[in-house]
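Asker: Just need the structure, nothing else, for what follows:
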Amino acid sequence: MPPDPTPPLGIIMLDTRFERPPGDVGHAASWPFPVLFETVRGATARRVVGGQDADLAEAFVEAGERLRARGAIGIITSCGFLAARQRSLAARMSLPLATSSLMQLPLIDRCLPRAKRTGIVTYDAEALTDAHFVEVGADPATPVVGLPANGALRGVIEREAPYDAEALARDVLEAAGRLVGRGDVGAILMECTNLPPFSRAVAERFAVPVFDIITLGRWFHSGLLQTRYP
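Answerer: Alright, predicted model coming up:
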């Protein structure tokens, strides 16, 4: 008898149009199990990052229901800034919802040696507020370094610049280096769901564990689908 097909994880995507290489949340090859995508029209990156997305709540819920109808067993999203909507959106979904890689932060902090803490690499440090941390039960005093406003990732997402993996890697490694250079950072957490393609480079350069939306999604899916033991 063939094994049962693995049920998919649903991913709610923002309304964006740019290249998504393997490792990005929006590339199916990033995942070791099937995934399904649904887009929320009008949910631009700048609108969600800036917290101007409250009127899109119903559209996010509807996207979650479409994913459920298509067979998803749980839902994540394609923007870490949706951490601010975790409880309000989860309360309205029919499936379990994990909005943001930031949800891993309290657990990572508790796994680190004494005097070490997690540092965040984010798309926009000014937009990442205390409210985002409080909503996921994390410390608002967590060290944060943002990618440059004139950098490669903002160019790709907000200015339709070509995808430049080398430039992106430089920006991410520079941000991670600033965090590790503090001396008290023992792990890196990528807020942005477009950064996992660079997680391995950060881990190898700085010899620290690195967490992101892919590590969250893998953990989340593993609990939604229990292993069948002989």
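Asker: C-alpha only now, for contacts and for neighbours.
Answerer: Will do.
Asker: would you list every one of the helices in the chain?
Answerer: 45-49, 57-69, 86-90, 105-111, 130-135, 152-158, 165-180, 199-206, 213-224 (DSSP state H).
Asker: Give me the helices and strands touching the third one, please.
Answerer: Read that as helix 86-90. Helix 86-90 sits against helix 57-69, strand 97-98, with contacts defined as 3 or more CA pairs under 8 Å, 6 or more residues apart in numbering; DSSP states H and E.
Asker: And for the first one?
Answerer: For helix 45-49, the elements it packs on are helix 152-158, judged by 3+ CA pairs under 8 Å, 6+ apart.
Asker: quick one more, to check against the first:
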Amino acid sequence: MSDLPAAPARVARGGKAIYGAPLGILMLEARFPRIPGDMGNAATWPFPVLYHVVRGATPALVVLERARGLLPAFLEAAADLVALGAEAITTNCGFLALFQAQLAAHVRVPVATSALLQVPWVQAALPPGQRVGVVTISAATLSPAHLAAAGVPPDTPVAGPDPAGEFVRVLIGAEKDDLDVDRAEDEVLAAGRALVAQRPDVGAIVLECTNMAPYAAAMQAALGRPVYDIYSLVTWFHAGLRPRAWG
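Answerer: Coordinates of the predicted model:
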């Protein structure tokens, strides 16, 4: 018989329904195209994610009406994602910053509701005399309450695309399922150009709208300034859930 000690048993720990996807994403109920780079396109992410569509949470209700009456549905959906295996929660609309505190208190795991959460971090990195500007899908309804919930100063410069244009009409107006991607990109870039023309002190841009992430690279090239979006937020967020093992 060998005097070598027995190899330790390999024990797998349970307690969840799904494994290997620690990040859960709360999705609005919409049918517009989710192009590469969009949060709702699973191929956007370099890691697996869990999705949960919140029924009744239309873009118009969330963006134009402050997600009126939807908090219970979002709390329930977030709890469902945690029960499935999510170790942290994010959402696919920056206007859901209004629910940041309530969601975090309810599910008791890290929550990052909005790309706007990056504004204080980016501001801290800028040289003196420069500030962060925000490009949003709806400058008219991005209120001081939304900004305050994400820790964004109330005097932050904000701009948005043409409310009657392709981007807003498809994503909020829900007038059609098809999106003219080139027109949408032009409109998002026009909002960024208008922002820096009005406020030359804007040294970096944060894109509030998660559907603007596909155009972030084009905006950075056009404006010559750093551009941050939901992709930069979520990849940072996930890095803490699964830090790289260096061996």
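Asker: What does the superposition give as a TM-score?
Answerer: Remark: TM-score between the superposed chains equals 0.94 [TM-score structural alignment, normalised by the length of the first structure]; 227 aligned residues with a CA RMSD of 1.6 Å.
Asker: Select, out of the helices and strands packed on helix 86-90 of the first structure, the one closest to residue 18 of the first structure.
Answerer: Taking CA to CA, helix 57-69 is the member of those nearest to residue 18 of the first structure, at 20.4 Å.
Asker: Which residue numbers in the second structure does that closest one align to?
Answerer: Residues 71-83 of the second structure are matched to helix 57-69 of the first structure when aligned by TM-score structural alignment.
Asker: average distance between the matching stretch and the first structure?
Answerer: With mean CA distance after the TM-score superposition for the first structure, stretch 71-83 of the second structure departs from the first structure by a mean of 1.5 Å once superposed.
Asker: Only the buried residues of that stretch, if you could.
Answerer: For stretch 71-83 of the second structure, a neighbour-count test (16 or more other CA atoms under 10 Å) marks 71, 74, 75, 77, 78, 79, 81, 82 as buried.
Asker: thinking again about what came up before, can you redo the helices and strands packed on helix 86-90 of the first structure as CSV, where the extra columns are distance to residue 151 of the first structure?
Answerer: As requested, those are arranged in CSV below (distance: least, CA to CA, whole Å):
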stretch, distance to residue 151 of the first structure
helix 57-69, 29
strand 97-98, 28
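Asker: circling back to that earlier point, turn the helices of the first structure into CSV, including distance to residue 38 of the first structure.
Answerer: Below are those laid out as CSV (distance: least, CA to CA, whole Å):
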stretch, distance to residue 38 of the first structure
helix 45-49, 15
helix 57-69, 6
helix 86-90, 16
helix 105-111, 26
helix 130-135, 24
helix 152-158, 18
helix 165-180, 26
helix 199-206, 25
helix 213-224, 16
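Asker: Which one of those lies nearest to residue 121 of the first structure?
Answerer: helix 165-180 (6.5 Å).
Asker: Identify the residues contacting that closest one?
Answerer: 119-121, 143-148, 151-153, 185-186, 188, 195, 198, 201-202, 206 (CA atoms under 8 Å, 6 or more residues apart in numbering).
Asker: Now the buried members of those residues.
Answerer: Buried among the contacts of helix 165-180 of the first structure (16+ other CA under 10 Å): 119-121, 143-148, 152-153, 185-186, 188, 195, 198, 202, 206.
Asker: What's the match for residue 41 of the first structure in the second structure?
Answerer: So residue 41 of the first structure corresponds to residue 55, using TM-score structural alignment.
Asker: what about that match, distance to residue 89 of the second structure?
Answerer: Separation of residue 55 of the second structure from residue 89 of the second structure (CA to CA, to the nearest Å) stands at 17 Å.
Asker: what number of residues lie near the residue lying closest to residue 161 of the first structure once chain neighbours are set aside?
Answerer: Distance criterion CA to CA, 6 or more residues apart in numbering; nearest residue to residue 161 of the first structure, sequence neighbours excluded, is residue 155 at 5.1 Å. Residues lying near residue 155 of the first structure (other CA atoms under 10 Å) number 17.
Asker: same question, residue 163 of the second structure
Answerer: Residue 163 of the second structure: 16 neighbours (other CA under 10 Å).
Asker: And for residue 98 of the first structure?
Answerer: With other CA under 10 Å as criterion, residue 98 of the first structure counts 26.
Asker: counterpart of it in the second structure?
Answerer: So, by TM-score structural alignment, residue 98 of the first structure is matched to residue 112.
Asker: With adjacent residues omitted, what lies nearest to its match?
Answerer: Looking at residue 112 of the second structure with CA to CA, 6+ apart, the closest residue is residue 90, at 4.8 Å.
Asker: Isn't the one you found up against residue 27?
Answerer: No - look at residue 90 of the second structure against residue 27 with CA atoms under 8 Å: they stay out of range, at 9.1 Å.
Asker: Could you check which of those two is surrounded by more residues?
Answerer: residue 90 (26 against 22).
Asker: Who are the contact partners of that one?
Answerer: Here residue 90 of the second structure is in contact with 23, 24, 25, 26, 111, 112, 113, 114, 234 (CA under 8 Å, 6+ apart).
Asker: same deal with residue 94 of the second structure?
Answerer: 113, 114, 115, 116, 208, 209, 210.
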